[in-house]
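Enquirer: No letters, just coordinates:
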């Protein structure tokens, strides 16, 4: 462990992502996040990492260059932060994985109100999506693919809503017999999230797909094909062809299929929905705002991709 710690410290000092040399606020370089380097975080003691959701040193080295630069560092307003970015990321990962409430944040993390303020600022500024998309591009390149996908898979998932979800943004899904919300997602062929939208559960798949696929076209100009299940048939196929200039191909079950059958392409997005349910915060929708629900869906994907980037490359791959 001591050898690994020394190797990490050497890597930390040789890969500092700063715009210029800087004097640290602490005699001991415990972290190279921008809050430690330029902010006031160095006065806070280093936190001992103890939870399964905490980032390893290998993960931090992989994601650190992809973190959005704070606005105060680029002269766009705001004050230097007083809390370590790595601790903030670990705190949000802990909350999503463990399904706790904000006020139940363990004492070894920054105060829950500071963590929530960080989460809300990133959500409102679009930094969660920016960080997520940077990670996705790196994972795709690591797998030998282009950073931008050319095909996707669409699906939806209904989940029960907690009492904290207002009546205006919840509904009853008659097909699944669920009173709550519905998550509409599009993934690439690796199962990585491209776009997400959260609606009331009574909103139909085709109705929600109009806005979701329009946003997919705006964010990913190279998309030329999207696979879907039988819930997306009808006029939506022609609308995608004429309005969005890509093909929507429906993968249906045949009449001779019995029981559980793995369908081509559709299993990829269904696996992603299964990945999301590994996070206890997502087993039920607890969020007042649908925008917060969408951010909560992006965070476990951020964790999954950062772990994937930190994983050693298989032999024979470059």
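Expert: Structure's in. What do you need? All of these numbers come straight from a predicted model, not from anything done at the bench. Residues are numbered from 1 along each chain as shown.

Enquirer: from here on, contacts and neighbour counts on C-alpha atoms
Expert: OK.

Enquirer: Name the residues of stretch 96-114 that come out as buried.
Expert: Judged by neighbour count (16 or more other CA atoms under 10 Å), stretch 96-114 contains these buried residues: 96, 97, 98, 99, 105, 109, 110, 111, 112.

Enquirer: Residue 117: neighbouring residues, count only.
Expert: 11 (other CA atoms under 10 Å).

Enquirer: any idea which element it lies in?
Expert: Assigned by DSSP states H and E, residue 117 falls within helix 112-125.

Enquirer: any idea how far the residue of the chain positioned farthest from its centre lies from residue 113?
Expert: Relative to the centre of the chain, the most outlying C-alpha is that of residue 256, 37.8 Å out, by CA atoms, centre = their mean. As for residue 256, its distance to residue 113 is 55 Å (criterion: CA to CA, to the nearest Å).

Enquirer: ditto for residue 138
Expert: Residue 138 sits 32 Å away from residue 113, going by CA to CA.

Enquirer: quick one: the strands in the stretch 51-200 of the chain?
Expert: Secondary structure of the stretch 51-200 of the chain (DSSP state E, counting those that start in this stretch): strands located at 151-160, 171-173, 178-187, 193-200.

Enquirer: Out of these, which is closest to residue 90?
Expert: strand 193-200 (20.8 Å; CA to CA).

Enquirer: Show me what whichever helix or strand comes after that closest one is packed against.
Expert: Sequence order places helix 205-219 as the next helix or strand after strand 193-200, per DSSP H and E. When contacts are defined as 3 or more CA pairs under 8 Å, 6 or more residues apart in numbering; DSSP states H and E, helix 205-219 packs onto strand 178-187, strand 193-200.

Enquirer: let's bring in a second model and compare:
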């Protein structure tokens, strides 16, 4: 089984190294482009340069805002890295920063701080006390290796599965990417352990019938988390908005509005998790600057 876990930070993280971002001169022509207001709240958490002052390194050639806009364009509109429009920086440069920001925790810090700001804007504490858990299987493209994909017999899908935990407003807390063959209750142990470590204030999680069994007892005894199973209504054969569960289903719908997430094109599971984070970053910046 190949998987990748992204857990949000439980406490506010510091901004990136101080400095002044190179201004952009590229016209804002795509719906996915950052507005001035969005960039203002994102810029403090995007590294200004690749090296510290006085320690050498190449000078910045492309504004970081253009790099961010290119990643958001790919996330929202799909396509391939090599087909990025020519008004963005070269695709190799954009892809380099996409990978670098995963590895140096920049992406996780950016996502976590925006989520904290979004919660505070709604009058909530940054540490949630309750959450909702669910999963979604997606077909995998031919670029996904056989070792990191599987067959979901229930959904009849060959690909990967993304397991997510969200807060009660629909914002992403944790995402785990596995083979689609992995059962929800098996992946949930890894997912819940990460939730307990990063969000110790959470005491209750709502989930669907796929998480019943020993998982409920284990979560209470080991992690101190109560799992409340929200079952389907008697005789239900079509979609109905069930209490609490509709919130996570709405978040999954938000994610799949971004075309890069409709199918898993990423060779590595951590890249697919990162695309999900970028989708949520766009959602949160739009919410904060609405």
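Expert: Done, it's in. What you see is a predicted model, and the numbers here were worked out from it, not measured in a lab.

Enquirer: tally of neighbours for residue 154 of the first structure?
Expert: By the measure other CA under 10 Å, the count of residues near residue 154 of the first structure is 28.

Enquirer: The second structure: which residue goes with that one?
Expert: Aligned counterpart of residue 154 of the first structure in the second structure: residue 133 (TM-score structural alignment).

Enquirer: Please name the residues that touch the residue lying closest to that match once chain neighbours are set aside.
Expert: For residue 133 of the second structure, ignoring the flanking residues on the chain, the nearest one in space by CA to CA, 6 or more residues apart in numbering is residue 165 at 4.5 Å. By CA atoms under 8 Å, 6 or more residues apart in numbering, the contact list for residue 165 of the second structure reads 131, 132, 133, 134, 172, 173, 174, 175, 191, 248.

Enquirer: doesn't residue 7 make contact with residue 270 of the second structure?
Expert: No. Using CA atoms under 8 Å, residue 270 of the second structure makes no contact with residue 7, being 11.9 Å away.

Enquirer: Residue 292 of the first structure: how many residues sit nearby?
Expert: Using other CA under 10 Å, the number of residues around residue 292 of the first structure comes to 18.

Enquirer: whoops, I mixed them up, residue 243 of the second structure
Expert: Look at residue 243 of the second structure: counted by other CA under 10 Å, it has 10 neighbours.

Enquirer: How about it: what's its closest non-neighbour residue?
Expert: Closest to residue 243 of the second structure by CA to CA, 6+ apart is residue 230, at 7.4 Å.

Enquirer: That neighbour and residue 211 touch, don't they?
Expert: No. Between residue 230 of the second structure and residue 211 there is no contact, the gap being 9.9 Å when judged by CA under 8 Å.

Enquirer: what about those two, which has more around it?
Expert: Comparing residue 230 of the second structure with residue 211 by other CA under 10 Å, the one with more neighbours is residue 211, at 22 against 16.

Enquirer: Which residue of the first structure is paired with the more buried one in the alignment?
Expert: Under the alignment (TM-score structural alignment), residue 211 of the second structure pairs with residue 232 of the first structure.

Enquirer: Quick check: its match touching residue 206?
Expert: Yes. Between residue 232 of the first structure and residue 206 a contact is recorded at 5.3 Å, counting by CA under 8 Å.

Enquirer: picking that back up, among the contacts of residue 165 of the second structure, give me the pair with the biggest separation.
Expert: That would be 191 and 248, which, of these, are the farthest apart (CA to CA) at 15.1 Å.

Enquirer: neighbour-wise, which of the two wins?
Expert: Legend: neighbour count by other CA under 10 Å for residue 191 of the second structure and residue 248, higher for residue 248 (26 against 22).

Enquirer: counterpart of the more buried one in the first structure?
Expert: Match for residue 248 of the second structure (TM-score structural alignment): residue 269.

Enquirer: and what of residue 72 of the second structure?
Expert: Correspondence of residue 72 of the second structure to the first structure, assessed by TM-score structural alignment: residue 93.

Enquirer: So that match sits against residue 303, correct?
Expert: Yes. Counting by CA under 8 Å, residue 303 is a contact partner of residue 93 of the first structure at 7.2 Å.

Enquirer: Where in the second structure does stretch 292-309 of the first structure align, residue-wise?
Expert: Against the second structure, stretch 292-309 of the first structure falls on residues 271-288 (TM-score structural alignment).
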